[in-house]
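A.B. asks: 3D, please:
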Amino acid sequence: MDLFDNDEQLHIKGISIDWDKISSCSYLRGIQSISGMNHLEFHKPITFFVGENGSGKSTLLEAIAVAYGFNAEGGTKNYSFSTYDSHSELYEAMRLSRGIHKPGWGYFLRAESFYNVASAEEEYSREWGAPPSMRYHAKSHG
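C.D. replies: Take a look at the predicted model:
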């Protein structure tokens, strides 16, 4: 069996966006790659979003992650910290079409909020009594 040809491996089969739920003056309507999108289907377990800076890749991926139940700043679904509320309302207008395979665990990581996720990880590891090796800020960044 080829992993990449098996639709049953998909956690998310597609998304749909109800633009009536997004304000007519929202900046989202000005992002060309997103504003014309009503549906997007996924056919493989791995999808790449490619485009210029500011073209909407991160906005779309973040909305999918938040609609799926992840913290907008990153981490597992159990993370509830918030240092800066900057995510768009796109997730509120998004409906996910989920596959039959439900993952047992997941993690959403944004490069721009890694510091905040690492800080939350350190706080959680202190609460759980995790060893210092679990503390990201003490690790080499080179």
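A.B. asks: For the rest of this, base every contact and every neighbour count on C-alpha atoms.
C.D. replies: Will do.
A.B. asks: Excluding chain neighbours, what is closest to residue 139?
C.D. replies: Excluding the flanking residues, the one nearest residue 139 by CA to CA, 6 or more residues apart in numbering is residue 133, at 7.9 Å.
A.B. asks: Pretty sure that neighbour sits in a strand.
C.D. replies: No: the assignment for residue 133, made by DSSP: H, G, I helix; E, B strand; the rest coil, is helix rather than a strand.
A.B. asks: Here is a second sequence; please produce its structure as well for comparison:
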Amino acid sequence: MYLKSCKVLQDTIPNKQVYPFNIPSLQELHELEFPTNVTFFVGENGSGKSTLLEAIADRCDFNTAGGGRQNLYEVHKAESSLGEYIRLSWLPKISNGFFLRSETFYQFASHIDLLEHPNKYAAFGGKSLHHQSHGESFLALFMNRFRGKAIYLLDEPEAALSPTRQLSLLKIIKDLEHEAQFIIATHSPILLGYPDATIYSFDNGEIEAIRYEETIHYIVTKRFLAAPDSILRELFDEERES
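C.D. replies: Prediction:
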């Protein structure tokens, strides 16, 4: 591992009643450790998982719109205010890596197109990311850009990946596991199945380590696949009653 822990300087936050400092899971966070090379953040939308991941990217000096340290471009979005109040502990410190932000990946692809470097597509399979499907462009990034000693921060990478390609991402992570560190915010029960990973849940107003089988993603998916007709009937009956 490279990133050992993330500390939130709670005593220095001027106003904990404003976003993102009023997110319950972040209000209670003082230090989060990363004991394995692969860590997942899980939780409902608004639980704080992507907010913390973006703050870590900010402290890594990655572009918080997506990219690495050398990807300088602007996207209209809120800045990572949480990043000013966290501190990262490294052993050893590394500077190589990438922050994948699914919702601004289009703008990242446009940024690459505008570069004047003759080999600008070498890290993306040899052609513009805009000339590939959404899923193909994500895999091209993972297969060609991800390598060596680095930290990779991925915010909902499954957004563009079919189940089969999510399995391909798991294989890529496995191939890099002994060199690279991954921190991934996800809703995917497939990705969460990665063996021996650390999983942090951001639900219930706190951040706690849980087992794969304890995630709501696993529980709901397993229940649905076991009896889809029953689940749908129950769901639709509830809608009619309401």
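A.B. asks: Please state their TM-score.
C.D. replies: Comparison of the two superposed chains (TM-score structural alignment, normalised by the length of the first structure) gives a TM-score of 0.82, and 130 aligned residues with a CA RMSD of 1.9 Å.
A.B. asks: Could you tell me how many residues sit around the residue nearest to residue 139 of the first structure?
C.D. replies: 10 (other CA atoms under 10 Å).
A.B. asks: Quick check: it vs residue 46 of the first structure, distance?
C.D. replies: 31 Å (CA to CA, to the nearest Å).
A.B. asks: try residue 126 of the first structure
C.D. replies: Note on residue 126 of the first structure: its distance to residue 46 of the first structure, by CA to CA, is 34 Å.
A.B. asks: who has more neighbours, the two?
C.D. replies: The residue with more neighbours, out of residue 126 of the first structure and residue 46, is residue 126; 14 against 8, by other CA under 10 Å.
A.B. asks: Report the contact partners of that one.
C.D. replies: Residues near residue 126 of the first structure by CA atoms under 8 Å, 6 or more residues apart in numbering: none.
A.B. asks: could you measure the aligned partner of residue 131 of the second structure in the first structure against residue 56 of the first structure, distance?
C.D. replies: In the first structure, the residue matched to residue 131 of the second structure (TM-score structural alignment) is residue 138. Residue 138 of the first structure sits at a distance of 33 Å from residue 56 of the first structure (criterion: CA to CA).
A.B. asks: again, but for residue 109 of the first structure
C.D. replies: 17 Å.
A.B. asks: Who has more neighbours out of these two?
C.D. replies: Between residue 109 of the first structure and residue 56, counting by other CA under 10 Å, residue 56 is the more crowded of the two (20 against 17).
A.B. asks: so who does the more buried one touch?
C.D. replies: So residue 56 of the first structure contacts 31, 33, 34 (CA under 8 Å, 6+ apart).
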